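Q: got a predicted structure here, sequence first:
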Amino acid sequence: MAKPPALRAAVRPFKALFDSDAFAGILLIAVAAAAIALANSPLAGDYEHFFHRQFAWSPIAKLDTLHLWINDGLMAVFFFVVGLEVKREMLAGNLADARTRRLPILAAATGMAMPALVYLSIAGGEPELVRGWAIPAATDIAFAMGVVGLLAKRVPPSLRLCLLTIAIVDDIGSIAIIALFYSSGIKMAWLLAAMLVAAVMIALNRYGKQRVWPFVVCSLLLWFCVLHSGIHATIAGVVAALIIPMRTRDGYSMLENMEHGLVGWNSHFVVPLFGFANAGVPLTQLGLAAFLDPLPLAVGAGLVIGKQVGIFGSILTAEKLGFANRPSGTSWAQVWGMSALCGIGFTMSLFIGALAFPKSPLLVQEAKLGVLVGSLISAVLGYTVLRLARTQQQQPAP
């Protein structure tokens, strides 16, 4: 039955918002605010108990709380979608052309290195905090693109594309960091089993297997093996995604169809649920003065200062040296605003924070505080600068 014209007119703005880049950012802001509110309300105990109480029985003994199922299980879907996006970009997108990927790769690399250096300059004097160096190195694609979506046409398409590409390369770096620096106690039997499953998936790809279900089954088996291997389970999502065929022999794009089928679930369910389960910081226990402690201050400064200096500085230097030009039709003020938005860490930063201090709940909470405050400052600053910057204004490099 067709909807009445009045109802269609009333629903249209909400559907447009739901389909826009802005919705994912707004949703993340809402769930983060809800989590913080609950963690500082009379329901704080219920919020903590809901996610961290141990199950009497779990189909996978290693995952005996809802929090673990979200962080080690459901987040594998997030990393799977990231892996699909990375492979598509490398084969047929912005990372396929050496000339167009030159600037984003440089900006992403310096945009990860500088926050780490800023973090270590503040917190590196305390040995127990050194493991958190990678927390401010990440950029949250959904959050950053959501802020850009709120600005609509004030952000040139070239700048939007540059931000998206930097964030994708940033994700590649973050995944490598998790695999190399936040894995411990490797169990070779499980690792060999994971390698065997990956080999089967490669064979399915090589011989043109066109059905999706064998890849889905193998991806689940790969995740199960990696979960028990000592390497963080979410890495299995990336590995599986990189093996999914871009195109089968008849021209069918399994990768693109999987990405299109999962991207909505990822941005509207997986990431918000992770944010809701992890963003709750008990401010009443820590106190606002806790932000001046070395860990939250280092994380916040890394996101706000390190990201801006690293990304804006590399783009400015690249243009001065003739290595690459800034996005076409953009002013330096707009490049600065984009650099500030890259300081929105949220999802990946919260994730790395939990990995960095698995045996210290207090340090995890302090890391969360730094991520949330640093991301908020970066979002407000980036939005304000891009809102005030003149569109399509060309200026000489300072």
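A: That came in fine, so what should we check first?
Q: from here on, just use CA atoms for contacts and neighbour counts.
A: Noted.
Q: what's the spacing between stretch 218-236 and its chain's center?
A: A distance of 19 Å separates the centroid of the chain from that of stretch 218-236, by C-alpha atoms, centre = their mean, to the nearest Å.
Q: contacts made by that stretch with the rest, please.
A: Contact with stretch 218-236 is made by 72-73, 75-77, 79-80, 175, 178-179, 182-191, 193-194, 197-198, 200-201, 237, 240, as judged by C-alpha atoms under 8 Å, 6 or more residues apart in numbering.
Q: and the comparison structure, right after this:
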Amino acid sequence: MKLTKTFTAFFQSEKASGLLLLFVTVVSLLLANSLIQNEYIAFWNTEIGHHSITHWINDGLMTIFFLLIGLELEREIYHGELANIKNAILPIFGALGGMIVPAGIFLVLNYGTQTQNGAGIPMATDIAFAIGVLSLLGNRIPPSLKIFLTALAVIDDLGAILVIAIFYTQTIAFDNLLYAFIILAILFIFNRRKVHHLAPYLIGGVLMWYFMLNSGVHATITGVLLAFVIPFGDGGKNTASYKLQHFLHEPVAFIVLPLFAIANTCISINTDWYEGLSHENSIGIILGLVVGKPLGILLFSFLAVSLGISKLPRDLKWKNILGAGMLGGIGFTMSIFITLLAFKNDGEEVITYSKIAILIASFLSGTFGFLWLKFTFKAPIKSIKIK
């Protein structure tokens, strides 16, 4: 299987981003539990324009991340792995299983409790971290598994976005929502009229983000909606979609995601931090990510192949899919993001315990996935063709 240059560039940026995320997370946790603990945590809670710095990162900068996800998903649909429905079915089914089974495990433990709203937390996969860990295995990983995990993670993020839009929107200001969709409609008309300059789309995107922010629907949804009205054309280097996607790769990988990680992992860990791990919420998160993710991805992928609607790549075995599923259990960025939405009215304690559970689950998933794939792929791949 050949890798396109676009995919290779994306994989390399996500690889570097994952390693950077690991570094800044460790640094943030150390600072949050050092002698400057109070000053460090207070900085991220500093209010600017009636919102904390952390809030601006989560609702503002993360919109840019979702814009990039939307652009990458669009490219996958038109020219990538998802363009061929037979190839797309396997990661689509895998992603569905990787969302349904973890959410089911969480709900079995938390249904009817105050924390049942956190069912979306173990559904998410962190692309950067998952690919970052996969990259540590070097050239022993075949291209087909890299493509499978990347496509699965992108589809998984789309699922997380839908979950946010449907389940984590409490009150809706319909006038602001209407204004946002009017702007979206205007941008769609620009697209159909073949307006290829990025400026009107970016200006319209900022206005749409403002109205979405004040509508009750999470503002980051704007990023995905905007991605699909920016002209894709033939997907070449001169198209608006291509230019914006490649411009955003490095800022998102090396600024947006690290800032999100730093701001949301400045967790003060008390001596009794482990007590929260016995709560149904923490158990649901850990079991959902560590057990539910690989189990769901494996079972649903097997179902797709058994039904004859997809096929397993020739250079992969089911034990390899299981290893990719383990890496899918690295929730981190998206899981923390959903945590903030799910428990924003339940107090800081439940959010902190949830974050600790996510960190533990992501560490275990990354470690198990790395060791499992290292065991199942003992010999390096001789060469990878890039077209």
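A: Yep, that arrived. Given the structure is predicted, the values throughout are model-derived calculations rather than measurements.
Q: what's the TM-score once they're superposed?
A: Once the chains are overlaid, their TM-score stands at 0.91 when taken by TM-score structural alignment, normalised by the length of the second structure; 370 aligned residues with a C-alpha RMSD of 2.1 Å.
Q: circling back: separate out the buried members of the contacts of stretch 218-236 of the first structure.
A: Taking 16 or more other C-alpha atoms under 10 Å as the criterion, what is buried in these is 72-73, 75-77, 79-80, 175, 178-179, 182, 190-191, 193-194, 197-198, 201, 237, 240.
Q: wasn't Val217 of the second structure part of a strand?
A: No: assessed with DSSP: H, G, I helix; E, B strand; the rest coil, Val217 of the second structure is coil; it does not lie in a strand.
Q: which position in the first structure aligns with it?
A: In the first structure, the position corresponding to Val217 of the second structure is occupied by Ile231, as judged by TM-score structural alignment.
Q: can you give me the distance of that match to Cys218 of the first structure?
A: Distance from Ile231 of the first structure to Cys218 of the first structure, counting by C-alpha to C-alpha, to the nearest Å: 18 Å.
Q: now Arg160 of the first structure
A: For Arg160 of the first structure relative to Cys218 of the first structure (C-alpha to C-alpha), the value is 36 Å.
Q: kindly report the same for Tyr207 of the first structure.
A: Taking C-alpha to C-alpha, one finds Tyr207 of the first structure at 15 Å from Cys218 of the first structure.
Q: neighbour count: the two, which is higher?
A: It is Cys218, of Tyr207 of the first structure and Cys218, that has more neighbours when counted by other C-alpha atoms under 10 Å, with 18 against 10.
Q: let's verify that one: helix, strand, or coil?
A: helix.
Q: max-length helix in the first structure?
A: helix 361-388 (DSSP state H).
Q: correct me if wrong, but Asn238 of the second structure is in a helix.
A: No: going by three-state DSSP, the assignment for Asn238 of the second structure is coil, not a helix.
Q: translate it into the numbering of the first structure.
A: Matched to the first structure by TM-score structural alignment, Asn238 of the second structure sits across from Tyr252.
Q: ok, how many other residues are close to that match?
A: 13.
Q: burial count for the aligned partner of Val155 of the first structure in the second structure?
A: For Val155 of the first structure, the aligned position in the second structure is Ile141, judged by TM-score structural alignment. For Ile141 of the second structure, the neighbour count with other C-alpha under 10 Å is 22.
Q: and for the one 3 residues further on?
A: Burial measure for Ser144 of the second structure: 18 neighbouring residues, criterion other C-alpha under 10 Å.
Q: how much space separates the match of Val217 of the second structure from Leu355 of the first structure?
A: Going from Ile231 of the first structure to Leu355 of the first structure by C-alpha to C-alpha gives 11 Å.
Q: could you check what's spatially nearest to Leu150 of the first structure, not counting adjacent residues?
A: Ala22 (5.4 Å; C-alpha to C-alpha, 6 or more residues apart in numbering).
Q: trace the one you found over to the second structure, please.
A: Following TM-score structural alignment, the counterpart assigned to Ala22 of the first structure within the second structure is Lys15.
Q: cool, and Asp97 of the first structure?
A: So, by TM-score structural alignment, Asp97 of the first structure is matched to Asn84.
Q: find the nearest non-adjacent residue to the counterpart of Gly83 of the first structure in the second structure, please.
A: Using TM-score structural alignment, the partner of Gly83 of the first structure in the second structure is Gly70. Excluding the flanking residues, the one nearest Gly70 of the second structure by C-alpha to C-alpha, 6+ apart is Val224, at 4.6 Å.
Q: surely the one you found and Phe66 touch.
A: Yes: using C-alpha atoms under 8 Å, Val224 of the second structure makes contact with Phe66 at a distance of 5.6 Å.
Q: between those two, which contacts overlap?
A: Counting by C-alpha under 8 Å, 6+ apart, no residue touches both Val224 of the second structure and Phe66.
Q: thought Leu376 was touching Leu341 of the first structure, still the case?
A: No: Leu341 of the first structure lies out of contact with Leu376 (C-alpha under 8 Å); the separation is 9.7 Å.
Q: with neighbour numbers in mind, choose between these two.
A: Taking neighbours as other C-alpha under 10 Å, Leu341 of the first structure and Leu376 compare with Leu341 leading, 34 against 21.
Q: quick check: closest non-adjacent residue to the residue mapped onto Gly329 of the second structure from the first structure.
A: Residue pairing (TM-score structural alignment): Gly329 of the second structure is matched to Gly343 of the first structure. Ranked by C-alpha to C-alpha, 6+ apart and with sequence neighbours excluded, the top spatial neighbour of Gly343 of the first structure is Leu303, at 4.5 Å.
Q: against Phe260 of the second structure, how distant is the counterpart of the one you found in the second structure?
A: Counting by TM-score structural alignment, Leu303 of the first structure lines up with Leu289 in the second structure. According to C-alpha to C-alpha, Leu289 of the second structure and Phe260 of the second structure sit 20 Å apart.
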